[in-house]
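# Return atomic coordinates for the entry below.
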Amino acid sequence: MNRFVVMTVGMTHSGKSTFARLLEEAVKNTVVIDQDEHAAFLNTHYSRLVPGDGPNAIKHSMTKMIVDHAIVETDLHLIICNSNRRAKARKALLEDFKRKGFSTILVNFDVSDALLETRIRESKRDSSVLRTASSFGEVLRRQQEESYHIQAPSAEEADHFFTIEKEGEVSDVLAKVEGLLSS
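Reported below is the predicted structural model:
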């Protein structure tokens, strides 16, 4: 069986987690690995171990351990659900998966700032995942500022590449990714 890794890329509230959960529900031999869940767990149960600033090494170590376990101990397709906005880190991660025999799928969520702002205003999302920001609005403002310095994802990075710019495109991209995972 050909194993896939699906990586979502996008700003906060762009739809990455929702897409990942829908995909996991539709394709039974998948698992979502979501760093927001790891952050919430650590912030709730091990807050004294979480650094106040700089890289969150404990969160990254936890995610790596879960990914490594899923690769070695299961035959599941992996859905890596976090922002993945830094091109260098994204490229290294995708290349590592390719070396391990995975085919790669990159789903880029490039929705409008207006939609992101609306989603944040209407969100009931738990802010326990936040470490260095006081709100998701602050996270979005930081990500918007960073966007001028961040290389956008491209088709050359993965075996399969999809972009979602509008809410109406989610079901079409979801169906295409489901088809790849089910083939």
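# From here on, just use CA atoms for contacts and neighbour counts.
Noted.
# Return the set of buried residues in the lengthiest helix in the chain.
With secondary structure taken from DSSP state H, the chain has its longest helix at helix 57-73. When burial is assessed from 16 or more other C-alpha atoms under 10 Å, helix 57-73 yields the following buried residues: 58, 59, 63, 67, 70, 71.
# Following up with a second sequence; could you model it the same way so I can compare the two?
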Amino acid sequence: MERLIILTAGKTHSGKSTFARKLEEKLDHSVVIDQDHQAEFINTFYPKLLPPEGPNTFKYEISQTILDFAADRTDYHMILCNSNRHPRGRSRMLDYFHQRGFTSILVNFEIPDETLLKRIEQSNRNTRIFRSASTFAEVLKRQNEDSVEKPGREEADHFFVISEPQDTEQVINEILQIHERGGGMDRR
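Alright, predicted model coming up:
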């Protein structure tokens, strides 16, 4: 079986987690790996081990251990539900999976900020994932100040953009078709 790695990229509240859960329900033999779960676990049970400043290396180490286990000891398709906004990080992640024979799918969420702000206002998401922010509005503000290169078609075997909520079902259906065809390159 050819395995898929589906990597999401986008700002807070853009729909990455919802998309990942819906895809997991429809894509047989798949698992969602969401760094927010690792962050919440650490902040709940091991806050003393968090680095006082800089990158959350502890969260990344736990996430990498989970990825290694899932990639090397299971045969699941993997849905990585993270922001993945920085090109170098995406590149390293995609290289990691390409070396293991996965077919890569990158889904970029380009939802307008006004929609994101409305979602944040209505959100009841747990803030236990935070280490250096206190609200999701603050996270969005930081993401907007952090100029990063948008994901591109050349980064993965298959590339999709979700710019409206109704795009989600179409992208999921196209990923299911890729799975049925056995992966393969597209880069359209």
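# where does the TM-score land?
The TM-score (TM-score structural alignment, normalised by the length of the first structure) is 0.96; 181 aligned residues with a C-alpha RMSD of 0.9 Å.
# before we move on, the earlier item: would you pull up how far the longest helix of the first structure lies from the middle of the chain?
Distance of helix 57-73 of the first structure from its chain centroid, counting by C-alpha atoms, centre = their mean, to the nearest Å, is 14 Å.
# mean shift between that helix and the second structure?
Using mean C-alpha distance after the TM-score superposition for the first structure, helix 57-73 of the first structure ends up 0.6 Å from its aligned counterpart in the second structure, as a mean over the superposed pairs.
# Quick one: name whatever helix or strand follows that helix.
From helix 57-73 of the first structure onward toward the C-terminus, using DSSP states H and E, the following helix or strand is strand 77-81.
# Please tell me how far that next one is from the chain's geometric centre.
A distance of 8 Å separates the centroid of the chain from that of strand 77-81 of the first structure, by C-alpha atoms, centre = their mean.
# distance from the helix or strand that that strand is followed by to the second structure after superposition?
Downstream of strand 77-81 of the first structure, the next assigned helix or strand under DSSP H and E is helix 87-99. The superposed helix 87-99 of the first structure is, by mean C-alpha distance after the TM-score superposition for the first structure, a mean 0.9 Å from where its aligned residues fall in the second structure.
# Taking their axis directions, helix 87-99 of the first structure and helix 57-73 sit at what angle?
Relative orientation of helix 87-99 of the first structure with respect to helix 57-73: 20 degrees, computed using axes from the mean of the first three to the mean of the last three C-alpha atoms, to 10 degrees.
# Helix 87-99 of the first structure packs against which elements?
Contacting helix 87-99 of the first structure under the criterion 3 or more C-alpha pairs under 8 Å, 6 or more residues apart in numbering; DSSP states H and E are the following elements: strand 103-109.
# how far apart are the strand it packs on and its match in the second structure?
Taken over the aligned residues, the distance from strand 103-109 of the first structure to the second structure averages 0.2 Å (mean C-alpha distance after the TM-score superposition for the first structure).
# what about residue 114 of the first structure, how many residues close to it?
Taking other C-alpha atoms under 10 Å as the neighbour definition, residue 114 of the first structure ends up with a count of 9.
# Quick one: residues contacting residue 75 of the first structure.
For residue 75 of the first structure, the set of contacting residues under the criterion of C-alpha atoms under 8 Å, 6 or more residues apart in numbering consists of 3, 29.
# Oh, that last question was meant for residue 14 of the first structure, not what I typed.
Shown in contact with residue 14 of the first structure (C-alpha under 8 Å, 6+ apart): 109, 110, 111, 116.
# repeat for residue 128 of the second structure
With contact set as C-alpha under 8 Å, 6+ apart, residue 128 of the second structure has these partners: 39, 40, 43, 44.
# just residue 19 of the second structure next, same as before
If a contact means C-alpha under 8 Å, 6+ apart, then residue 19 of the second structure has residue 168 as its contacts.
# Could I get the buried residue list for the helix or strand where it lies?
Mapping residue 19 of the second structure onto the secondary structure by DSSP H and E places it in helix 16-26. Counting neighbours by 16+ other C-alpha under 10 Å, one finds that the buried residues in helix 16-26 of the second structure are 16, 17, 19, 20, 23, 24.
# what residue of the first structure matches up with the first one?
Translated: residue 16 of the second structure. For residue 16 of the second structure, the equivalent position in the first structure is taken to be residue 16, counting by TM-score structural alignment.
# is it true that its match touches residue 22?
No - in terms of C-alpha atoms under 8 Å, residue 16 of the first structure does not count as a neighbour of residue 22; the distance is 10.0 Å.
# What sits closest to residue 133 of the first structure if chain neighbours are left out?
Ranked by C-alpha to C-alpha, 6 or more residues apart in numbering and with sequence neighbours excluded, the top spatial neighbour of residue 133 of the first structure is residue 139, at 6.2 Å.
# The residue of the first structure most remote from its centre and residue 33 of the first structure: what is the separation?
Distance from the centre of the first structure peaks at residue 48, with 25.4 Å (C-alpha atoms, centre = their mean). Noted for residue 48 of the first structure: a distance of 23 Å to residue 33 of the first structure, by C-alpha to C-alpha, to the nearest Å.
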